[in-house]
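K.L.:
below is the structure, and that's it, no one-letter string:
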């Protein structure tokens, strides 16, 4: 009499373990990788000097929330700004210009102003800021 062994089925290969490994690798590389673009050189952002006294002398250019300009409290248009600043800078050895912009002023009004002032001879441009702890003025 010949006895035969029952045929045993091979258990199917599970890929659950492989999926776990892939997820662990994915999480690992997400944690160690940097998602932001880095500069090819060292960049140290400037530090605000809040609480320090404003430098004296120089010119104050004010910018409203709509982009209107004033030089030392006198409203000027975009064309008169250059002549007024040149006139003030020519009469003194001061090259300091303070930009006092309204907090709602868009950056597109302020950045070109800095470039214009530097082209007119301003060597020190100071942006006037309000410390975070001060109550908002409406």
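P.N.:
Arrived safely, thanks for sending. Quantities reported herein were computed from a predicted structural model and do not represent experimental measurements.
K.L.:
use CA for all of it now, contacts and neighbours both
P.N.:
Will do.
K.L.:
following the top helix by length along the chain, which helix or strand comes up?
P.N.:
Criterion DSSP state H: the longest helix present in the chain is helix 16-32. Once the chain leaves helix 16-32, the next helix or strand it forms, by DSSP states H and E, is strand 59-63.
K.L.:
this is the comparison structure:
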């Protein structure tokens, strides 16, 4: 009985947390915080949200990628910067994306850079384009 009560409280807390986050889905620049984790960041996009771990870790730095579906964002995968690629492991954009731009993309903790806000993101066929400030980065799906 006690486990059931704890489960109900946990589900209620999760529901309230999700409801609070949903209020910001229509905002073009939203503070994103994944509950009970260190993943957060401010990103602006109509199709893509990216959440980054706000600690520097050489070996397993990850970027979470969400795509918009039915007016809400769903998590489809993650990227690992040290491999210079993003892995979307489920959903309609399933695949491995590699950087096709030259130079250092702003998603680069290894050099000590911080993550910049994502100004816009679009997907056309097998190409994902992210715009950060004046810089535009294209990703080709392998």
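P.N.:
Yes, it's here. Source: prediction; values computed, not measured.
K.L.:
got a TM-score for the pair?
P.N.:
Once superposed, chain against chain, the TM-score is 0.23 (TM-score structural alignment, normalised by the length of structure 1); 58 aligned residues with a C-alpha RMSD of 5.3 Å.
K.L.:
got the buried residues for the longest helix of structure 1?
P.N.:
Neighbour counts over helix 16-32 of structure 1 (16 or more other C-alpha atoms under 10 Å) mark no residue as buried.
K.L.:
now for that helix, which elements pack on it?
P.N.:
For helix 16-32 of structure 1, not one helix or strand is in contact under the criterion 3 or more C-alpha pairs under 8 Å, 6 or more residues apart in numbering; DSSP states H and E.
K.L.:
what's next to that helix, contact-wise?
P.N.:
Applying C-alpha atoms under 8 Å, 6 or more residues apart in numbering, helix 16-32 of structure 1 turns out to have no external contacts.
K.L.:
where does residue 10 of structure 2 fall, secondary structure wise?
P.N.:
Per DSSP H and E: helix 2-22 holds residue 10 of structure 2.
K.L.:
now do the following helix or strand past that helix: which elements does it pack against?
P.N.:
Using DSSP H and E, the helix or strand that follows helix 2-22 of structure 2 in sequence is strand 30-33. Strand 30-33 of structure 2 is packed against strand 39-43, with contacts defined by 3+ C-alpha pairs under 8 Å, 6+ apart.
K.L.:
pull out the buried positions in the strand it packs on.
P.N.:
Applying 16+ other C-alpha under 10 Å to strand 39-43 of structure 2 flags 39-43 as buried.
K.L.:
rewinding a little: for the helix holding residue 10 of structure 2, buried residues please.
P.N.:
For helix 2-22 of structure 2, the buried set under the neighbour-count rule, 16+ other C-alpha under 10 Å, is empty.
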